[in-house]
Structures are given as structure tokens and as C-alpha cells.
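[1] how would this look folded up:
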Amino acid sequence: MSTASSTPGTHSTAMRTHLCGDLRLDNAGQRVTVCGWVAHRRQHGQSLMFVDLRDHSGLLQCVVDGSVDARSEYVLRITGTVSVRPEGTANPGLATGDVELTDCSVEVLSTATPPPFPLDERADSVEEGTRLAYRYLDLRRERMQRNLRTRSAVLGALRSAFADSGFVEVETPLLMPSTPEGAREFVVPSRQFPGSFYALPQSPQLFKQLLMVGGMDRYFQLARCLRDEDLRADRQYEFTQLDLEMSFVDVDDVLGVVSSAVLAAAGAAVAGSGRAMPPIERLTWHDAMNRFGVDKPDLRFGMELVELTAIFGNSGFKAFAGAPAIKGIRVPGGSATHNRKALDTLTDRAKKLGAKGLVWMRVAAAGALESPVAKFLSAEELAAIVTATQAQEGDLLLLVADEWETACEVLGQLRNDLGRPPAGEGELRFVWVVDFPLFVGVDATTGRPKPGHHPFTRPHPSDVEKMESDPLAVRSLAYDLVLNGWELGSGSIRIHESELQQRIFGLLGISPDEARQRFGFFLTPFGYGAPPHGGFAFGIDRLVAILAGEDNIREVIAFPKTQSGLDPMTGAPTTVDERQLRELGIRVVVPATVPQAAPSPRPAAAS
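    Reported below is the predicted structural model:
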């Protein structure tokens, strides 16, 4: 190997002095060595060849005298002199576009089979299954490199922030008892105890609370969690969450620590991008629903829900008269973009979301409202609608009359459908949603209230006296962190007293015997002195996806599954050898009604 003399870069090794993307005009005249993959090769006759060499830092143009067998994705080591590009040949779209490597010597470190798709932005249009089947090639692309390095920056900033705040990083078990009252679990058979199974953790919830009983005071973990749930853009079987728990705290303490850490992580990820990041706001659950129609509001755009109920207190329009709640949204400029067919589609959408119907109104000149129902409303009612919604000519108004929660939820979904920007656009709008209901409705079979969270969530101290008399009015000390309409995570202050815990169990219909059977290993330690404590957990994958401007968390995970749960690269899930099954005491019985997954496409071996 030839030796290069230069001022080494920060990534210098025995084989290179600099990264491809690090060289600038300041390096002109230096003799350097770079290593990477051939992104492009342009041969000019027999005497001159241009090679664009790529590593994770970027591209560098190398001018090679003569011809070298260096095809697409060959791995090369090139030594040359950093030179200013000739006048008129600089490339302003490239970070290294002012320089090139000349007087080059080339060493082929590895040959390569032609890749099945181009390893640049053109791969974005390639079918996802193909990209995942060759994920190791997909990862070479600038987009994927950027996303995973953003993820690394987020993880590093979070670890640093929590360590600086006195948290101790503790790893909790991956093999634990089954807790089937949560999401569907992945189970692992025990060889030593045939017929018994471990469960893979859906979260470290129980263990982290026991760490507080153990006096750890402040715990955090970048925890791997698994849930056997249907996959979608923001969900994978296995995911990473930042998990934490704190002793002797209230809601403000937890929110303060998490806010500082998340803002530090977001700042590290978007540094230099120009994306604005206002302070984290706070909304109660009721206000979030009332203003935005969802408990994970996207604050990047307006179109807030407007309260209209009082306008129609004595209305002659039967659909509005006596309705528990009437709410509306204003769609700026929506009259021009919604013809009658589009309005019918919106009405059908509202009905599918649970509304009895949808009233639409176009705002014409001088604030006049054009609508099939306008003839049923008085002039005073029409004028009041315009005033309340601040309607302007050309706007579209959408109204729903129904139960309060239904009206909010339907308009909230329509608001997102019509106005929500893509993930990578606009500001980063974090918001805490607090004071969630402790119970969400009543079980039709048992007549008992249904918990809104896990049964260890602490009720709001102002509402404890209502638990038996009016449980649906009880708020909880639970909180969610939302970013640009995505729920990042949730947490709560926990119940640490046995008496209050038993009251909650009683409301849920869980007897003392059943509580001991289901939660005994968790509740028994609390009898030895449990401190007041609370915690939080949020999804790293979702946070990084938003910071990276991606709509799908698969784009920020190195080796994800497809939406059907398959791994095209490894072929997982696969069958297990019969010998292993016998050793575990397991016989596989596949119900005839269960469709069999087609074998995953596996990449051909390189020739």
C-alpha cells in the first residue's frame, strides 16, 4: 500500500487519512488517501477517468490518469493530491464541489456485483420489499446514512441529558412473566420447564417501579420492547423507547426533566437545518379535544374547532335544535377546492367516523353562507356562525352536531385530513397533554368503568372523592408528549399506597385474591415501603422519524420488518427444526383458517 502525507482528518486510520466528504479548499495541495465505494465512473477515452468515490460523509471526485477496472460499488483506496477544480467545473450542489483529487493511484479493495437498484435518491421509488431484501445496500444511500446518524445523535443527547440529571441507567429483563392484560405478547418457550413460557417485554413498567421501591431514585433505559400487534407506519413488532422513573416527584418534576432531555435531543438532530423549535406547550386533555378534536394535536396549523352550541339554543332547524354539542371548523379557501363530489366524500367520511351527518357551508361575498341547510337557519344564526368562525370569502365551513366527544373527534379527524402538513415540514411543535380521564366509558358486559391507562395510574387528588360516585369525571395524573400530531409517549404518577390501589381494583372488579394472583410479584414489594414516584416512556423511532422528516419509522430503523411483519432480507419468520420443537415439548398445529405467509424473497448470493 502507498503512503500518503497530509494533515490527518479526525477519521484517519491505517488505511485512510480523510473521509471523502470532508475535503475542502483548505486542503488544497495536501496529499491524502480516501476509501469508499464507486458511486459513478466516467471514462474519457483511454487516458482519463473520473471516479465519484462515496463514503458515509459524501462524494469526492477523483481524476485518474488512464483506465482502471473500477465499476459501480467497487471498494477503492485512492491516494491523490487535493486540487482546486478548473474554472467553470465547480459543483455547487456538492459539499466537496470546489475540489477534486488528482495525480491518483488506485487500489481495488473489493469488487462488486451490480446492485439491483441505484443507490441514490432514485431508490426512493423502488418497491419497499426489494429495498428491505437488500437492506445492506439501501443503507449505503445518503438518506439512510443521514437518518441513522440522526438517530445516533438523538440517543447520545438523551443519554447525556439523563446522566447529567442524576439518572442511573439500568437494564431490565427481556424474559419476564406474561401479563396478558396489555397488548398481545411474544412468548418464549422454556426448555427446562416444558409447558411454561416467558414473555418478551412490552415495556419495563413493572421492573422500573420496583427499582423505585429498591431506592434507585432516578432510573432510565433505552429499552428494547416488543408487541405482537398489527404493523403500520408508526409501529413495529420491536421498538426502542426511552424509559424512565423518578421518586418523590409530582407531574411538573417529570415533565420538566423530560422536556429538557427531548429538546436537547431534538436540537442535536436538527442543528443547522433551520427548523424552528418553540418551547413545549401544555394542554389539558379536555382542551386538546375541545380545540383540536384529538388527544394528540398537531399545532403546526390552525383550523381549530369552534364552539357553536349556544348559537342554536332556540333553533328551528331540527338537526341542531337540542343537540348536546355543535362544533365547526373553517377551511381557508376551501370553497374553491371542494366541489359537490368532494363535499359528498367529506360527508361520507364524517359518517364513517361516527357522526350522524355533516353540514357544509361555503362563504360567499359579504359573508353570505351558501348551504343546503341555510334556508332552515335564521339570519341571526347565519351571521353568528360567520362571526364565531371568523369566516372569510372563499372559505369552507364544516359543522357537526352530536355528543360533545363525537363532534370533537369527527372534526378533529377532518381537520387532520384537510390541513395537516407532511412530517418534515414546518416547526417542531411539542405539546404535553395532561389530565387524561382515569376511566374511559363503561364496560357493556360488567357495567364497570374501563381504565384509560394501566391500573396503577394515580387519580387526580382533586377528584379522588368522585371515584365511586362519578368515576367517568375523575381525571388522572397521566400525561402524553406529542410532536407534530404524533404521540411520542406517555406516563403518569403512580399509586404507591395499598388502600388507594385496592379502591381502583375494586372499581375495575378485581378482587384481592385476583390482584394477588395477577400482580402479586409486583404488589408485594410495595408493602415494604414504596416512595411516591412517577415516570414516562417515549418511542425513539417515532421521535427520530419526525426529526428526520420521515413519515414511516421503517426509514429510521436499520433492519425493520415490512408492514406484514416479514423480513425480506433474512426470511424471518421461519420454521423451526423438528428436533428443537421436540426438545421444547412443542407440537405445531396450524389452524386451517389461518392463511399461510408466502416465503419472503431472499436476495441471491453475490457471484
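
[2] for the rest of this, base every contact and every neighbour count on C-alpha atoms.
    Will do.

[3] now residue 287: how far from residue 406?
    Separation of residue 287 from residue 406 (Cα to Cα, to the nearest Å) stands at 15 Å.

[4] make that residue 175, sorry
    Between residue 175 and residue 406 the distance is 41 Å, computed by Cα to Cα.

[5] comparing those two, which shows the higher neighbour count?
    Neighbours per residue (other Cα atoms under 10 Å) separate residue 175 from residue 406, with residue 406 holding more: 18 against 13.

[6] against residue 437, how distant is the more buried one?
    Plainly put, residue 406 is 16 Å away from residue 437 if you go by Cα to Cα.

[7] likewise residue 156?
    To residue 437, residue 156 is 35 Å away according to Cα to Cα.

[8] kindly report the same for residue 315.
    Per Cα to Cα, residue 315 is found 33 Å from residue 437.

[9] residue 506 too?
    The gap separating residue 506 from residue 437 is 18 Å, by Cα to Cα.

[10] ok, the two, which is more surrounded?
    Set residue 506 next to residue 437 and count neighbours by other Cα under 10 Å: residue 437 wins out with 22 against 15.

[11] sequence B follows; please return its structure for comparison with A:
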Amino acid sequence: MFRTHTCVELTAKEEGKEVTISGWVNSRRDHGGVIFIDVRDRYGLTQATFNPKVSKDAWEMANGVRSEFVIKVVGTVALRDKDMINPKLKTGEIEIKATEIEILNTSKTPPFDVSFIPGEEGKQVDAMNKVNEDLRLKYRFVDLRRRRMLENLQFRHEVIYFMRTWMKKRGFMEIETPILTVSSPEGARDFLVPSRLHPGKFYALPQAPQQYKQLLMVGGIDRYFQIAPCMRDEDARADRSPGEFYQLDIETSFLTQDEFFDLMEPLFGDLTKEFTNKKMLFEKMPRIPYRESMLKYGSDKPDLRIPMEIQDITEMVKDCGFSVFKEVVEKKGVVRALKVPGGAKLSRTEIEKMTDEVKTLGAKGLAYIIIESEEKFKSPIVKFLGGELTKKILKEVKAKAGDVVFFGADKHEIVEASLGATRVNIAKRLNLIDTTKLAFCWIVDFPMYEWNEDQKKIDFMHNPFSMPQGGMKALSEKDPLEILAYQYDIVCNGIELSSGAVRNNVPEIMFRAFGIAGYTKEEVMDKFRGMVEAFGYGAPPHCGFAPGIERTIMILREESNIREVTAFPKNGRAEDVMMGAPSVVKSKQLKELHIKLDL
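    Below is the predicted model of the structure:
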């Protein structure tokens, strides 16, 4: 037997019992000839003492153990002396007076310290917090022993278990979909898998189970979900893992968009209550049209905890004396203002730094007015605007003494990006974000299409499988760039958790929608034959979305990097430095797959 108890279970109630524990050597100390070893497993710490008067053999063997050795200890539970009790440990009242020790395995010196130390409320914390990430990823099997990683993975497990239970209670069926599938244009590059049996042909790893889950709807499965692995060949970000990630993939039949929202919103409220001490900022999630979100927040994933909105003042300044604003309006651009409460405290250096930041987003600069009093302003542009217009603008944005107003003037895309970034950066600098809240919202009414400047053509803005608002009539009669789609995102605290849509389930409408984006009927059939053919056999109205597992856990757990909630992540260069992937393969393997490396 390796253990009768874990390293967190023993208390004063077990006094006098013979027990067995197993784990890693967290620390070893020698005091007055008695050896103290803290034994660690994923649950916690237990102290074992080795006294030559109790067992000389055990004492001699304990003398040779080192950090991270794997050991088994047999002994009797005893109460610690009062002055030796550690109230910060759940096992701090007791120790094991060891009679036997077995070294189950030795260990090299770890590349970094993974030991626990007692924290508050009986919890353990990592002795060493700051470790080089590349080193952590190379030795991930060691890194996983750290308290933070163990707790994050336990948290992830509990969240996923909660999701599964929640979905089952609401009539959803969990179904696995294929991993080897067909390549399709879904927004990112595919990972391709060559076929040995079919030379020159390739499978693709799924970017999402999009087509399969829609086919399940055709098959009569009206409520489907899956903890789905998704593979996309895209660059890394703090909230995006390069290569692979998981999502709570969901699809439903016979629900309108609003009915779907009403069904799924409680999931996020329940997750918040179960796994955080935070409050939902909104009892019912706001539903914000895409264009309104871009105007007010400069982003389609707004952080609604920030008490600032961008306002359009284009009409107000179209005939003003400030040539920069006037010329932008004449070129069909926009002028927008962002009021920052208490922003007058920003230093000139901080304002210059923010100006440099927006220049990287394409803006030419960042005009501003600092309001020192009702009649006194500090600004390089007031003399051009004139006192009357300046006061009119400040009244419009409800600015008062102590505030600052920033201005963006350019094409709407540049103004949105620059003022949106400024809004977030200033909120962080001035501590305007209420970190006790989770601000969920829906972004709705996305444009169906956008102009692809690189290819000089109309392209899908997001999901090509979405139903256009207005159906065939809109596709036939409206300017494509004015057509809205039944597409939506769910956003929390400035992070997009998921995109979703009411699906296009009518083949004729689908052909027309793809045709506007430049696809022929033959190309659509070639790419999506299985789904298009299935839709000819009675596809019900259906909709869904797929919240990212890692992103959801990041928010609930208050982690800033997706790699902290993933057991074996890739680094920022999409490399698995522990396993050595991607790697060179033998020429024999390439030959079997009919692949020749000749670029």
C-alpha cells in the first residue's frame, strides 16, 4: 500500500493511528539530530519526523533524501508540541513519527523551486513565484507540481464538470465530432494532415466542429454540446493559444436569436456565482449593436466596467476653424471625443506616451482639452476652435473641471481603434476599472460583409454560414456592405468569449450569400458538399455559439495568460519546447505520405 491518506487529510482526530503517506520531499531539515521532512502531494503538506530513537534505519535513510525525491512514509500520528503547531497548515496540529521510509524514486535537482509554503486560511502557496516562462514550459512536468498550476488545473476540471452538468440538465446531448475532416475557409489557416491512402490529398484538423454540429441539427439532435478541441494555425496572444484550444461548442434547433440568448445567459451567471466572489455588472446582459459598440467604445469587445464612452461630434465641428477637423469631415471622415473623468491629473509625459501609442494604430495624433475650470482650458487646439465652440463641445460630452477630453479625427476605422485603445489605457492608468465586477454583454447585428482591401473584393466579415437579416430579399436588393447578419459575440470585461450566429439553413440563400463574396456554386459545393446536400433534406432553423474554455477560465480565475490555465501549452512561437514539436520527420515517413520538401 502506498498511502492510507493524502497529505492534507490527517488531523488531531487521527492521533495514535498508524498511517502511510506518499509524495514528494517538499523540504528537509535537521534539528538536534531529528530530521523533519515535509511530504507534499497535490492536496497539501504533512510533516514527518525521523528520530533515531524511534527507528534508526528510517533515520539513516531519511538522512539521504533530497528535494523532490518520491518517498513513502509509515508512522504514527502524533500531536505537535504547542509551540510547534503551525496554524497556517491544515495538518499543522500533527506530525507523523516515522517508523519506515521507502525511496520510491530519486530526483535530479529541479531547474526551479516547486515547493509549497504555508499561506493564509490553511492554504499553501508557491515558495517561488517568478520563474522564466520558457524554462517552465521546457520542464512543464515539474512546473505542474507548483501550487498555482495544480489549483488552476483543478479549477479547470471543476468548471468543465459544472458546464457538462449544466448542459445535461437543460436537455443537451454531448456528442463527439471527427478530428480528421475537410479543409474549409473559416477565418484562419488549417493544420493539414496528408493521407497515405489517397496520395496528394489532405485532411484538415477542425478549426471548429462547425459543419458537423449543423449536420447534427439536420439529424434531429435539437440540443448538442461538446467540449471540443479546435486547431488553428494562428499567432499567439495572451488570450489565444497558438495551435489548439478547447471550446464549449453548442448548437440548438427551433430557437430564435433572442430565445437562444435567454437560454444561455444563465450559464455565465451561474459560473460567476459558483466560481468567483465577483458580481455581475448587469442582471440581464446588454445587447449592443456592432456599429454602436464601435462608436461608443471603439471596439467590438468592449470592457463595460470602464465608465467612459466615445461620442461623435462630426456635425458639430464640420465648419470649425480647426483645419484638421474640418479637412477630415470634408473627406468623409469622423471626429469623435472621449471624456475622461478626473483625467486632468494626467501628466504631459503620459499624454505624449498615449499619443505615440495611437500613432502605431494609424492615427496622426491625439488632440486634447484639459478643463482646469469653467473658463480655463489647457489645450493646443482651443485657439482654433474658439471659446464658444469649445464650451459647446464640453457641454455635449458633459465634461467638467478636472476632466480631460481627447479627440480623434480620421477615417472611422482609425478613430475607433485609437480612441478605443486610449479608453482602455487611461482606465488602467487612472484605476477606473471596477475589478469586483464581471461585465457580460452581447454584441449583435454584425455586418454580413466587409471590403477586403488587399484583394479588392467583398468578403465575409465573420462566419459565412450566418443567416443574413432579411434573407434572400436583402441579398438581392441591398448594398452588400449594408446587409446585417444574425451574428453575435458574447464579451466579458473586454475579452471575446465566443462568436455565434443564427445559421443559413436554406441552400438557395447560401449560394446567393457566397456568390456575393465571389464563390461560384461549384466552389460552394466543392467546399461544403456534405452540408449543402444535407440542407436539401429538411434543415431546421438553428443557431449556436462556442465559448472558449481557456478564456472563460482565465476570467473566472483572474489569470492574465492562457498558458496558466492549460496543462501543456505551446509557447508564443507555437513550439512545444518540452516535446520538441514541431520536429523534423524521417524521409521514409515523408515518402510514405508522398511528400517532397522542395520549396
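
[12] superposed, what's their TM-score?
    Comparison of the two superposed chains (TM-score structural alignment, normalised by the length of structure 2) gives a TM-score of 0.88, and 570 aligned residues with a Cα RMSD of 2.7 Å.

[13] buried stuff in the one helix or strand residue 102 of structure 1 maps to?
    Secondary structure from DSSP states H and E places residue 102 of structure 1 in strand 99-110. Using 16 or more other Cα atoms under 10 Å as the test for burial, strand 99-110 of structure 1 gives 99, 100, 101, 102, 104, 105, 106, 107.

[14] any idea which helix or strand comes after that strand?
    With elements assigned by DSSP H and E, the helix or strand that comes after strand 99-110 of structure 1 is helix 128-133.

[15] residue 482 of structure 2 maps to what in structure 1?
    For residue 482 of structure 2, the aligned residue in structure 1 is residue 473 (criterion: TM-score structural alignment).

[16] dump the residue contacts of that match.
    437, 463, 466 (Cα atoms under 8 Å, 6 or more residues apart in numbering).

[17] 10 Å instead?
    The contact partners of residue 473 of structure 1, taken as Cα atoms under 10 Å, 6 or more residues apart in numbering, are 437, 438, 439, 440, 463, 464, 466, 467.

[18] equivalent analysis for residue 136 of structure 2, please.
    111, 112, 142, 143, 144, 577, 578.

[19] residue in structure 1 paired with the first one?
    Aligning on TM-score structural alignment places residue 111 of structure 2 opposite residue 116 in structure 1.

[20] thought its match was touching residue 132?
    No - in this structure residue 116 of structure 1 lies outside contact range of residue 132 using Cα atoms under 10 Å: 11.8 Å.

[21] the two: which is more packed in?
    Remark: of residue 116 of structure 1 and residue 132, residue 132 carries more neighbours, 26 against 13, as counted by other Cα under 10 Å.

[22] neighbours of residue 294 of structure 2, just the number please.
    For residue 294 of structure 2, the count of nearby residues is 21 (other Cα under 10 Å).

[23] nearest residue to it in space, please, no chain neighbours.
    Leaving aside its sequence neighbours, residue 294 of structure 2 sits nearest to residue 300 (Cα to Cα, 6 or more residues apart in numbering; 5.8 Å).

[24] so how far is residue 520 of structure 2 from the one you found?
    From residue 300 of structure 2 to residue 520 of structure 2 the distance is 31 Å (Cα to Cα).

[25] which one's more surrounded, those two?
    Neighbour count, other Cα under 10 Å: between residue 300 of structure 2 and residue 520, residue 300 has more, with 27 against 14.

[26] map that one across to structure 1 for me.
    Matched across to structure 1, residue 300 of structure 2 falls on residue 295, judged by TM-score structural alignment.
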